[in-house]
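Chemist: coords please:
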Amino acid sequence: MTEIRSVAVLGAGVMGAGIAAQVANAGIPVMLLDIVPEGAAPERRSQLAEDALARMMKTDPAPFMSKAAARLVTPGNIEDHFETLSQVDWIVEAVIERLDIKQALYARLEAVRKPGSVVSSNTSTLPLATLVEGLPASFARDFLITHFFNPPRYMRLLEVVAGPDTRPEAVAAVTRVADHALGKSVVAAKDRPGFIANRLGVYWLQAAVVEAVDQGLAIEDVDAVIGKPMGIPKTGVFGLLDLVGLDLMPHVTKSLAAALDPQDPFHALNRPMPAIERLIADGYTGRKGKGGFYRLNKAEGKRKEAFDFTTQTFRPARKADVPALASAGRSLNALLEHPGPHGTYAWRVMGRTLAYAAALLGDAADTVDAIDEAMRLGYNWKYGPFELIDRLGADWLRGRLEAEGWPVPEALRVAAGRSFYRVEDGRRQRLDLDGQYRDVVRAPGVLLLQDIKLTSQPIMKNGSAALWDIGDGVACFEFTSKMNSLDADIMDLLGKALRRVKRDYKALVIYNEGTNFSVGANLGLALFAANIAAWSEIEALVAQGQETYQALREAPFPVVGAPSGMALGGGCEILLHCDAVQAHAESYIGLVEVGVGLIPAWGGCATMLERWATLGRLPKGPMPAIARVFEIVSTATVAKSAAEAKDLLFLRPTDGITMNRDRLLADAKARALALVEGYTPPEAPSYTLPGPTARTAMGLAVTSFRRLGKATPYDEVVAGALAAVLSGGDTDVLTPLDRDAVLALERSHFMRLVRTPGTLARLESMLMTRKPLRN
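Modeler: Okay, the predicted model is just below:
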């Protein structure tokens, strides 16, 4: 069996460097090679790869998950270091999209690579059959296309294209490492132009732009229509083009048009766009340039402006004005049937796009779930195109296409009277082109709560949470509130769940499949209670949270947290009270309460003090740990990856990291079961804290920052409360404190802050603007 333990990436451009970074994030050593620049000094022959590596260390969002990952990348060049390619298991080619250059490189590779090593191209435009034409059969057997999406760290989709001569073992080896190590959802695509996601995604974008220009619609209105109602990111169309770069689209459309069959519907949409060409020529290439369809007018105080296709000029951006969106609340059909211009626009864009998706079945991919997965992960659609068709009704779409005189794809005729997906005997099934339903099969080792829900009911639930049986004596606690914010209902059900698990189960996993694990406490409820002076209600919720999290910590069975996305404030604190955490690599964990004028009060301060005192590898004595926790919490530091969360001790060195989001629940369940035998709850900690002297020292540090303009007056107030908790209040170093005493300090100083106008102003600002107030 082919195993991949080392990788080389050829081409240190944005994509090549990003692929190398993600390989390094997976803990795999990787060489990053590029050409020797003309006239390069002897010590700078690897300049292109070295500079790419240096850029990535400064890029935000960061391609690397940790500094340790960056050290796994070895820069070099394809002249001096080409022979070293004989040592690697997988060579990824990511050079310029020119067939002659790629094939010349492949010929050189064939002479040095070791037998059985895999070579893949990151091309998005050149067919595999053309790439291997004229090359030895031995090369074709080990060659495939691996189409990553940019940025490679954050985009989960990987399209894999195998040729008729490609060894199945080579495909399996790349799929295995991409899935388990790189965290990718691998979709098998056919060797057709644009593969799946770009074939359909570019068609969709082109249709959206052409129709907006033809109808003279405002881009704000267009982005509102082709956005949330469709389950498409709020960037919509023009915001997305600004993000990826306006100058990229002409190259993509040109290459796609050249490769597609003359009868392909894409050609009807592919036409010159003089207005866009002028924008690009004037430097409006999107966010990387002076702006794009949207820009910030610095001469007008950074006023946001939008491009107007009718006047060919920029004007002040405005809130979308789309009466048809009221229909979207009733159904997607109602929006597409709305008689106004925006309803017409929605139909002419999405009707075309969904019909094109149906026509791609059997051409770009064999199954509807492959196409849906490609669009969900490649373009961040909430629903794939066939899931959208099911929402509309395949018969409704076919009838509308016929009424408009548009071609009806065979897939829609096959689906007559049926849907593309159904649930049968608890299994999700898809409809194939032969008219038969077949099970949608998950990869071995993938466990999803959405699948469990097809065959079972929750053990218990309320409006904010649910408890599920996930098999083998393990229960799963799921947040279901808006943005998974924490409230009294969650605390109440978690308390009940702990008692139920103690009676009937071996272990508990805390997990959900939302975009974020939890954004923390429900600030809206907190502000409402504060505005009516319901101080006893607020204090009761703080006490309830402390008691519930303490019960979680002391439970007589293992509890494993399994976060993905943001785990902030109270969401971070619940993880701090778990016996172990199995975190998705893209977990962003932090105690951010100071941003709303508060301090962690559900045990966050107490647990961070305990961790940094025992695990922090700091000089002896209480002050180093206190100072480090004060620095982390007072600056609302958020780890930008699970690896970074370990550096900050939001995660322990022993906690696990899962690269593939779809494998997180299974890994967390396995972790919980591994802890069952001989399990005992952790011992209660004792704290040795210096008291007023430490509080004074921290206060002087904050005052200094305020004088330098690095902290605001109210930052000083909040930091003072935090310092009082971390220093142990009025205790002294000779008097140990138990955990209850530190929790009492958290609760007391939290309540003092929540009564102050400065904190109420911060809470209101965060709810209104989603930005922290610097008061």
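Chemist: only C-alpha atoms for contact and neighbour calcs from this point on.
Modeler: OK.
Chemist: center of this protein, which residue is that?
Modeler: Geometric centre of the chain, nearest residue: Tyr154, 5.8 Å, by CA atoms, centre = their mean.
Chemist: Checking it next. Helix, strand or coil?
Modeler: coil (DSSP: H, G, I helix; E, B strand; the rest coil).
Chemist: Count the residues that sit near Asp489.
Modeler: 15 (other CA atoms under 10 Å).
Chemist: sorry, that was for Glu402
Modeler: Using other CA under 10 Å, Glu402 is surrounded by 12 other residues.
Chemist: And the one 5 residues further on, by the same measure?
Modeler: Residues within reach of Pro407, counting by other CA under 10 Å, total 14.
Chemist: If you drop the residues flanking it in sequence, what lies closest to it?
Modeler: Nearest residue to Pro407 in three dimensions, chain neighbours excluded: Leu401, at 6.8 Å (CA to CA, 6 or more residues apart in numbering).
Chemist: Contacts for the strand or helix carrying the one you found, please.
Modeler: Using DSSP states H and E, Leu401 sits in helix 394-404. Applying CA atoms under 8 Å, 6 or more residues apart in numbering, the contact partners of helix 394-404 are Gly351, Ile389, Pro407, Val408, Leu412, Arg413, Ala415, Ala416, Gly417, Arg418, Ser419.
Chemist: now the other sequence, so there's something to compare against:
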Amino acid sequence: MNRTIKKVAVLGSGVMGSRIACHFANIGVQVLLLDIAPKELLPDEEKKGLTLDAPVVKNRLVNAALQAAIASNPSPLYRKADASRIKTGNFDDNLKDIAGCDWTIEVVVERLDIKKSLFERVEKFRKPGTLITSNTSGIPIHLMTEGRSDDFRKHFCGTHFFNPPRYLKLLEIIPTPETDPAIVDFLLHYGDLYLGKTTVLAKDTPAFIANRVGVFAIMDVLRIMQEVGLTVEEVDKLTGPVIGHAKSATFRTSDVVGLDTLINVANGLAQGLPNDEAKDVFQLPDFLKKMGESKWLGDKTGQGFYKKVKGEGGKSEIQALDLATMEYKPSAKVKFATLETTKAVEALAPRFAMLVAGKDKAGEFYRKSFASLFAYVTNRIPEITDALYKIDDALRAGFGWEMGPFETWDAIGVQKGVELMQAEGRQPAAWVSEMLAAGHSSFYKVSEAGVRQFYDIESKSYQPIRGVENFIILDNLRATGKVLWKNAGASVLDLGDGILNVEFHSKMNSLGQDVIQGVLKGVELAEKDFRGLVIGNNGAQFSAGANLGLVYMQALEQEFDELNMMIAQFQNAMMRMRYSSIPVVGAPHGLALGGGCEINLHCDRVVAAAETYMGLVEFGVGLIPAGGGTKEMTLRTALKYEEGEPELNLIRNTFVTISTAKVSTSAAEAFDLGFMRRGDEVVVNSNRVIAQAKAAAIELAEAGYTQPVQKTNIKVHGKGALAMFKTGVYAMKEGRYISEHDQKIADKLAYIMCGGDLSAPTEVSEQYLLDLEREAFLSLCGERKTLERIQSILTTGKPLRN
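Modeler: Next up, the predicted model:
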């Protein structure tokens, strides 16, 4: 059956329901968002003479919830306008409207009786054959279908989104024994392709996969920290970015999410897992019980493991909870010898062996925690899933771990991991010993064809991971010898089918000489023996921009000839790429800032992940975009002049975008800001971006791509427009909205975009604008206040307004 999702009903408009509705609206689906009608009037409603039957009253709860979601930060919407796809209503009047929906998702309060009662009402209106799912984090899925029809049961499934649904990639699919396998396959595929999720098939066991293992890991950390004698701050240092977890680590994350959530899930697992060998880990330690009783629940109550207080001089400071005394004290700086050994190691995987080898408390903590985690996950197969990779997928996508438990174990070495367990008096499940005895020394490997495989316990052999055939993982290609050229900052890889890829692998994928050399080499090789080029990587960010430290050092030492050459090389590389004889496709994701944005501006097509944050941010450090960004935005604006809108309005809008350093909050918004154009594409699942970019390069090549010619007819407006800009900027400065240095930068930006001091509107070339760009950039590098701004970003990470 060819199933299409055109309209979705979301039942329940709380935090999860409203945001699930927003994410469906993001991808273009019409949404019906329903909730209960209020039982009492508000005082304001009584004053207006309204009754409980008035539509504005009946829809008060759902409308308020939706507006709160739209106003929240970070936004659940790609664009605010996407909210127009959501229609609201109430269960009394509008439940009948689910008859026109292809999928009904229940997201009401976590009580089985309420869910079952709602499903009884739903069945009266639901069209047979349509999907019906429940978003629950703990209630057994099979209990919800008691008393329902065969058609309902056949099309019913658990779909556990993680909050916030737009940003957290995990979607657990939990079927019942009666769910049609075709429905399960459809949900796994739809979640991946359309919703951009890592879809994981889970069994109907308490807390499913991610929360079962993730909450165990958190609770086990609480146990081990007491055993080893560690503080809150020390644990957060040990469980953050150094092991590929979020910067908020264990306790700061708990404060943000709310300790009541952790307490409720842990209590539920403690009660619901009588046969779990580690069930005692889910018992709340005394300090957590006391915090719950005292309502020290984190950010929502003003204090948790941390508390913000006013210190001397009214300055805010963070205090940490001393778990021994249950009193707050100033947060202390943390230093461990073990962590010092890993500072020079940029890649995550090699760190783990160094961490477990530590001789201090940190090393002891890691040995105990990894031994415990590894033993736990081996015993969860086949209880919660049949395949080990699903546990890794769930922890990466749901908890933000860069590497899952089995991937971490592989990094340490499987045999070494077993030895860690044995030293702590633990044993892995029998299948691990059988795997090692059979000569299989890792949980994952890459086949000769570049396909990632996992050790399948049932067949006792390596099998391909489901769905990865739709992704291009550059590490897998690297492992099979597909690297044609590389230096310290970039590599050129063969993607197959005549398409090359330039990958950045500098810190934060910043753009220095090595990366520029890589781009030029990619173009050269592609023109010689291939038919297209992709600029993409699998890093956390596409690129945070140019190597600002290098710019700062050269400017500080007044090496202006070197700076001029460096900028010219970047500009020339962008033009070489833009006017090559083969199509070039940009594949951004995450941050694509400054030079990272400029690279994409000069591609023939951009295939961007939906979560792409693109912008020309140079103004924030006292500079202007000089890698062709100002030129290209001016050129793109000039191309719009024939569309009828007043030309000065168009160029003013572009000027504002650059001078306020606007960054898109999504790829969709990048279109609004002019960083992406008609013909560019958005891919919701970031794992698919490079594969889709490769397909776009092939499409352009097969359509008969012709080498373009540099433009010499870019209309600029000269003195008239320049006077307008300068007047506006002066007024902003006089009104104290901007500083005198901001005025100087803005005037230089306007000078470039107007084509300089021309007496009348004139047509100029791209090279003319590039030269103006470079000249302005160099002059600003000689300004003390610009250097102060760059220094502030480099040393504190915060912009300076001077």
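Chemist: Any idea what the TM-score is?
Modeler: Remark: TM-score between the superposed chains equals 0.96 [TM-score structural alignment, normalised by the length of structure 1]; 774 aligned residues with a CA RMSD of 2.0 Å.
Chemist: on that earlier part again, which residue in structure 2 lines up with the residue nearest to Pro407 of structure 1?
Modeler: With TM-score structural alignment as the criterion, Leu401 of structure 1 lines up with Met421 in structure 2.
Chemist: now swap in Asp492 of structure 1 and tell me
Modeler: Counting by TM-score structural alignment, Asp492 of structure 1 corresponds to Gln517 in structure 2.
Chemist: Would you tell me what the next helix or strand after the helix or strand its match falls within is?
Modeler: Using DSSP H and E, the element containing Gln517 of structure 2 is helix 513-529. Downstream of helix 513-529 of structure 2, the first helix or strand assigned by DSSP H and E is strand 532-536.
Chemist: Which elements pack onto that next one?
Modeler: The criterion is 3 or more CA pairs under 8 Å, 6 or more residues apart in numbering; DSSP states H and E, and the helices and strands that strand 532-536 of structure 2 contacts are strand 499-504, helix 513-529, strand 584-587, helix 689-702.
Chemist: ok, which stretches of the stretch 501-650 of structure 1 are strands?
Modeler: 507-511, 559-562, 565-568, 580-584, 587-590 (DSSP state E, counting those that start in this stretch).
Chemist: Would you check the span in structure 2 matched by the second one?
Modeler: Residues 584-587 of structure 2 are where strand 559-562 of structure 1 aligns, with TM-score structural alignment as the criterion.
Chemist: I'd like to check what contacts that stretch. Which residues are they?
Modeler: For stretch 584-587 of structure 2, the external contacting residues (CA under 8 Å, 6+ apart) are 532-537, 577-578, 599-600, 603-609, 689-690, 693-694, 696-697.
Chemist: hang on, the earlier thing: average offset of the helix holding Gln517 of structure 2 relative to structure 1?
Modeler: Compared with structure 1 after fitting, helix 513-529 of structure 2 deviates on average by 1.8 Å (mean CA distance after the TM-score superposition for structure 1).
Chemist: related to what we said a few turns ago, which neighbouring elements make contact with the helix or strand just after the helix holding Leu401 of structure 1?
Modeler: Once helix 394-404 of structure 1 ends, the next helix or strand along the chain (criterion: DSSP H and E) is helix 410-414. With contacts taken as 3+ CA pairs under 8 Å, 6+ apart, helix 410-414 of structure 1 sits against helix 341-360, helix 394-404.
Chemist: And those helices: which comes nearest Pro772 of structure 1?
Modeler: Comparing those by their distance to Pro772 of structure 1 (CA to CA), the top pick is helix 341-360, with 35.5 Å.
Chemist: what angle separates the closest one from helix 394-404?
Modeler: Angle of helix 341-360 of structure 1 versus helix 394-404, following axes from the mean of the first three to the mean of the last three CA atoms, to 10 degrees, is 110 degrees.
Chemist: Helix 341-360 of structure 1 aligns to what range in structure 2?
Modeler: Mapping helix 341-360 of structure 1 onto structure 2 (TM-score structural alignment) gives residues 361-380.
Chemist: now that stretch: how far from the chain's centre is it?
Modeler: How far stretch 361-380 of structure 2 lies from its chain's middle: 28 Å, per CA atoms, centre = their mean, to the nearest Å.
Chemist: can you list the residues that contact that stretch?
Modeler: Here stretch 361-380 of structure 2 makes contact (CA under 8 Å, 6+ apart) with 213, 217, 220-221, 224-225, 228, 238, 278, 336, 338-339, 355-358, 391, 405-406, 409, 417-418, 420-421, 424, 426-429, 432.
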